[in-house]
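K.L.:
Generate coordinates for the sequence data below:
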Amino acid sequence: MLDVHLRLFCERLKRVVAGEEGTLMLPDSTNLAPLFQNLFTETEIITTLLGNYEGDMTRRVIRRIIREQLNGAEMAWLCLQLLDLEDTEEDVKRRDILEILDDINHFVHESDEAIDTFFINIMEQQNSENESESSTNMALLFGLHSKIMDIRDRMQQLPPGDNGFDITEQSNKIIRLLSKGQHWLDVSEFERGREELFDLLIEGPSGLSVIAILDSNGFDKTVFAADIYNNNHVKFYFDCLAWVRVSIGYYFGKILDDIINSLMPPSRARVIIGEDYHLKKSILRDYLTNKKYFIVRDDVFNDSDIWDDLEEVLPDKQNGSRVLILVTDPILLTFFELEHGGIIPLYSVPVGGPLIRLKHEAWQFFILHYGSAPLVNYMDEKVVLTLLSRICSVLELPFHLKVCCLYLCVFRPGIEMSTRQLCQLWIAEGFVPYNGEETAEHYLKELIHRGFIQVSKRRAGGTIKACYVPSFVYTSLGLMADKTKFLWMPDREAEPFANVKRYIILEHLTEGDHLAVIDCENFCKKFKHLRVLNFGSAVLDQFPPGLENLFLLKYLKLNIPSLKRLPSLLCTLLNLETLEMPSSYIDQSPEDIWMMQKLMHLNFGSITLPAPPKNYSSSLKNLIFISALNPSSCTPDILDRLPSVRTLRISGDLSYYQSGVSKSLCELHKLECLKLVNESKPSWMVLSEYQFPPSLIQLSLSIVRK
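P.N.:
This next block holds a predicted model:
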């Protein structure tokens, strides 16, 4: 796993040699094609040599995590001994492998930058129609070959590696240690707690009741709470319900938006989300004043602010409202006393359960706890062993699944992700061979099956629409990403701007936050080698100046509600595969958009495509997803240039364009999913006139009344 950068670099060189990297084949006059082929060959040789030391590298990663996380505790010694990870004489002999790995990572870093600079210069010359190649820094590229040869020679002088370390065997040892000597919940105990909780929810006191649910062996608090939450009697009893994930990165602004979106009608929620933070809290409290509500807050860690935040937004009108808090860290409860006096017994077993009453000035407060172990056990030995078990599960994955899994650290734990967006990001990063969307979807399902990703939403047909990463999974992935230096952690070390490959805005932004034009311009000057740029929900007032110079960009997401005309400068981004602008309604697009041969996904509020230039015969052959295409663009000439489209959303005045749209759709021979949204008034559609392609398997119809 420590060779992750080398293996990704090898995949990149394979694309360069095949002419898939950049927007053009290597110029013959550069004589660089043989150089890249030799680099690729040598990189493959070193990757094979490193495979002989996979066991050594895995041992070192796990050993380092155990020592740092357990910090010299007796448990660290026990884990090292159990997993056969103690230092040996052979480890001392092979310490040179770590030094070589550092040199390999430095070489990959330097090589990536040199190749990026080369392709950027080539594309700048192409745009300026300047045939001179004096600006290309080819000397850097020619210097790479001698460096990789030196690394190969040093690798061949190392003593034989030890690949006898079986990660699956070690993972099974950890699982056995987790279950050893533990009291597991029996069915009768589970049912008794469930009945007590159900009685409290429906027939309990009229005042607001808050119940904190804790984990224990053989008991999954999330599954338990979901069973209650989805009960038909519960749904009928309460006026409104919400399930909100909190997770490690506690930020109440985001949680507040999630509660509003869950409880309020969509039309009202969309208006409120853009309001001031304090005003939103006041609006939510007023909305809940006369309602009997049931709110579940999942995956809550140790953040004492949660109690004050709850009091500010949740009114108690003595109408039987309830809140469930699914506690991941029981230390959160040490702020309270038991009803009979005394603090929560973290170092002993709580008695009087499973439902135990606590003291609280404002609420009826309870904790639900099963098991015979002290609460603190769930936040030291058990947690570390669980993290180690999850880390071993990562190490067992095939390489492409490993990097897709580690990439999940880019997102906050618990944040809901679009599965379509996640697959597009994996492709843009080069983690999915041959840019295959079906392969990316297969990876997603495999990671869900293995428990690294949880499904949060499904479409009507049962396909997965949205997902999230649980906190414990995120923590273990974060440790792995840090130890392997897979991701740059901005709070731990500095990184030169020129080397950053992705920039995703996720932290502490709510809908309506604006980015200044000058900030965008400076940003584009600093981050020259970006592959992924995602401004999230941050609002831009115009198309960012300087963006057209990010030639290597593959994934771009912008939020520009005021934009009506797509600038022609955007079409210089010839490497772009995904363009996400869901808040933009484009009336006019430049003809040069037909030059963007690598486009795979177009996602707009609405986009009007221009008629292809008469002297231009190529098509957008890689485009497979369009949303939402204006019906005025559904002409035979345009749709014939979109031969690979599988998913299409058409939105606009379908009544006016009925004749053209109905007869042109048959041009899309690979179309599988089609959604027609009619925004005309009066609204009418004659479906019998539509000529759908035989490949179509899903059709959705919608009417928007304005």
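
K.L.:
C-alpha from now on. contacts and neighbour counts both.
P.N.:
Will do.

K.L.:
Show me where the stretch 251-400 of the chain has its strands.
P.N.:
Under the criterion DSSP state E, counting those that start in this stretch, the stretch 251-400 of the chain contains strands at 293-300, 322-327, 355-358, 364-368.

K.L.:
Let's compare: structure for the following, please.
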Amino acid sequence: MKVLRLNEKLGLMFVSIRVRKNVEEKLEFVDSLQRNFVSFEKDYIEKKVYSYTALYDHLLGMMQVYENEELHDLVNRIRLKPFVTSIKCIDEIICTCEKLCNIIYGSNVEGEEVVVGFDEEVVTLLDQLTSSSIKSLQVISIAGMAGLGKTTLATKLYNHPLVEYFFDIRAWTCVSQVYQVKDLLLNIFSSFIHELTDEIYEMSDTQLGEKLYRLLKDRKYLVVLDDIWDSKAWNDLKMYFPDDKTGSRVLFTSRDIDIGSHVEAARPTHVLRFRNEVESWDLFRRKIFRTGICPFSLEALGRVIARKCEGLPLAIVIMSGLLKNNMSNEWWRQIAEQAKLFMVSNPSQYMDSLALSYNDLPPHLKPCFLFFGSFPEDYEVSVRKLIYLWIAQGFIHQSGSKILEYVAMDFLMALINRGLLMTSKTKADGRIKACRIHDLLRDFCLRKSLEENFSLLSYKYPLVSVAASSLYCVVTRDSGNIRVKRNKTSVDTPPRLTHSGLCYPYELSDIIKEGRPIHYESYKTVRVLDMENVPMSVFRSDVVHLSELRYLAIQAFNGSPPASISNLVNLQTLIILSKRNIVLPKTIWNMVSLRHLCIRSGENHIEEPKLVQVGDNDGSPNLLPNLQTLSQVSPQSCQDMSSRAPNLRKLGFCGSLISRLGDLEFPNVSSLQNLQKLKLLNTVPYPEATRSCNPVLFPENLRKLTLSNTGMDWEEMWTFSLLPNLEILKLKFHACTGELWETGDAEFPQLKVLKMHYLDIKYWVSSRDNFPRLQRLVVHRCSKLDSIPLDVGRILTLEVIVVRGCSTSAHNSAIEIQKEQENEGNSFLKVHAKPELEIQKE
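P.N.:
Down below sits the predicted model:
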């Protein structure tokens, strides 16, 4: 039987009900619909048709896996409630379907961007990209105004299976109006080289270009230059793209329709059109409803709103963000009456339409949204950093028992759900890692900020060398062991980042770099000093006079702060990058406002306080009651963390973590009941396989554990299965040693993500029962691993398997797992595999 998607099936059924005139026929149809709906939902979940007998058993299993009472109630509601034939009951079925999908998938749905109305363009461009008749290097361009879907179309082409098969190398970089050649080259490299080395970061523009030329030589490649504004960027880069008559292509996206003639493209520019009314409606309903079906009671209003978007996808996305969380007729009618969306090429003519979305924001979200005008175009903003900055600026306030960081995350998700922000990177567990704002919306932020006298930070690129940094510890192999050491590059190298990095305030970069004194009166109200991309020799002691600082990020050859750091009584976030191990003065324990203490490298020490004050009836405060993040610190500095920082949520130990008897050893953190993430990086290798510690040393709520260089015997891994809430386990850099990992009867009941990096494992014996809720498996650079256990592919919840840089047999086993699942009708599981030989060629 041919398997159709849920929205296709329901779409056909809802169309057919309209043409039925007989009441009895309608009643029979609706009754059939409510009886079969769950079958369609199951089909949507696993793209697989089941018999009704198997369906009931599977639904019970799904409810047990997700343990969601609302899911249970909704399923029974669909199965058991006798529906009557009416538009209202059909709408109820549609809305119930939406709720069911949202419960099951939550925010972890992986799906490509909706592409509507580009079918002909896709066929044409695919032919041009993969044509075997033209061997010479071809430049192909896609142009149109902002918001028409240029990047969306380019992404669809870039990820198309035919393109993946046709080209040996694919690379993507975003250009924008302001760019640096080095950043463009680094982004191209990062597209097909999984981990860039320090050597690459230290190269000059010319050296990088020459290396790129050699790597592309005699290879069939596709490079996408997204959002190119003029021909200058192409002129800066084209010398590094060889034309060896292999059928290579360069694809541009641009707002400039004449870009093709500027870069001497062999073919006319593909100018994107606005969507027609049918396409606009199709995109509109697919952006709002997971099933792609709009309730009958809202359809007429929805069509009016979609028509007023004048065929611009960006406008449709914004409107969908306004509507998707409010299904009342009154709200949709209000939007339909007020929306004056006439999107044309002049930005001043669509500001009013964007203002509609902005004006609908609650007051607490408006400054968070406008804040995105602080960053350059197309800049990917780290979610962690964004939240720290929002809090520093005073945009986030306490909400009930929620901590500020969780409130800020809710704000971010609200902006994303309204279509005002875009997710650009996700973490291993599917959570958002970085986000960005569309150029049109960024322009709106700048205009609205001027109108409302809203002060932006205006992040800019610092005027410093763009060489690479070695501030991070370098991990090397020595006689089979992992050693952590310092890289001894020059002082004037900024941090190791794909982008050269930004700084704020911009004018301070020269003052700090040159060692000139800071005029405090000019910056006495500054809350943010972000200089982690401006290298200096020592931690500038004069910054402690900026008494209003909430956020301070410093990069220094010697990053040890002075004792006077405690003068910054309002400081919430302190980030230090240093080439040397740093010593934090005992006065750090007096900084009661501190929330995040992030040290980016090395084995660092915190001096003992003179007195440990523990909260009691006399009202004495804890030393650091608000501290949530503490990273890269020596375990010897943290012997009594439960009394010094009782509310820690993220903790990273770096130092000697193995006892003389070969046991994993670190300070007891079991009393840190809020601790969710723990990193253990051992720096002193032990000559034999080590043993685990007693699980009671870990807090009960721990959900993420990372082990590095601990050299643990695989037989000891069962102890971590006793952590009841562990969701993410990362085994990196000689974390475990030995050829065989046999999971036996151990069960990791809550584990969702398992990552294995740079391990010497050869055989892995495991079953689906060991990881009943696993969603993502990542195996990277485990070159001796023979295969991925076949039974792992049968885990009901598994979504992704990534195998990179492993043996050919491990690569083939991952492909075999995917084939087996596809043969069983499960196309839900995605496998991304690249063998070691292909990685070595990169």
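
K.L.:
So after superposing, what's the score?
P.N.:
TM-score for the superposed chains, counting by TM-score structural alignment, normalised by the length of structure 1: 0.61, backed by 477 aligned residues with a Cα RMSD of 3.3 Å.

K.L.:
Reformat the strands of the stretch 251-400 of structure 1 as CSV; add distance to residue 554 of structure 1 and mean neighbour count.
P.N.:
As requested, the strands of the stretch 251-400 of structure 1 are exported to CSV (distance: least, Cα to Cα, whole Å; neighbours: other Cα atoms under 10 Å):
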stretch, distance to residue 554 of structure 1, mean neighbour count
strand 293-300, 34, 22
strand 322-327, 39, 23
strand 355-358, 53, 19
strand 364-368, 49, 21
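
K.L.:
got JSON lines for those strands, with distance to residue 172 of structure 1 too?
P.N.:
Output for these, formatted as JSON lines (distance: least, Cα to Cα, whole Å):
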{"stretch": "strand 293-300", "distance to residue 172 of structure 1": "26"}
{"stretch": "strand 322-327", "distance to residue 172 of structure 1": "27"}
{"stretch": "strand 355-358", "distance to residue 172 of structure 1": "34"}
{"stretch": "strand 364-368", "distance to residue 172 of structure 1": "30"}
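
K.L.:
Out of these, the one nearest residue 145 of structure 1 is which?
P.N.:
Residue 145 of structure 1 sits nearest to strand 293-300 of all those, at 50.0 Å, using Cα to Cα.

K.L.:
counterpart of the closest one in structure 2, which residues?
P.N.:
The aligned range for strand 293-300 of structure 1 in structure 2 is 221-228, by TM-score structural alignment.

K.L.:
Same question for stretch 621-630 of structure 1.
P.N.:
The aligned range for stretch 621-630 of structure 1 in structure 2 is 625-634, by TM-score structural alignment.

K.L.:
end-to-end on that stretch?
P.N.:
From its first residue to its last, stretch 625-634 of structure 2 covers 20 Å (Cα to Cα, to the nearest Å).

K.L.:
Can you pull out the residues in contact with it?
P.N.:
With contact meaning Cα atoms under 8 Å, 6 or more residues apart in numbering, stretch 625-634 of structure 2 is reached by 592-606, 644-656.

K.L.:
Next step: these restricted to strands.
P.N.:
Judged by DSSP state E, strands contain the following of the contacts of stretch 625-634 of structure 2: 596-599, 605-606, 650-655.

K.L.:
nearest to residue 635 of structure 2, of the residues you listed?
P.N.:
residue 653 (5.7 Å).

K.L.:
What residue in structure 1 is paired with the closest one?
P.N.:
Aligned by TM-score structural alignment, residue 653 of structure 2 pairs with residue 650 of structure 1.
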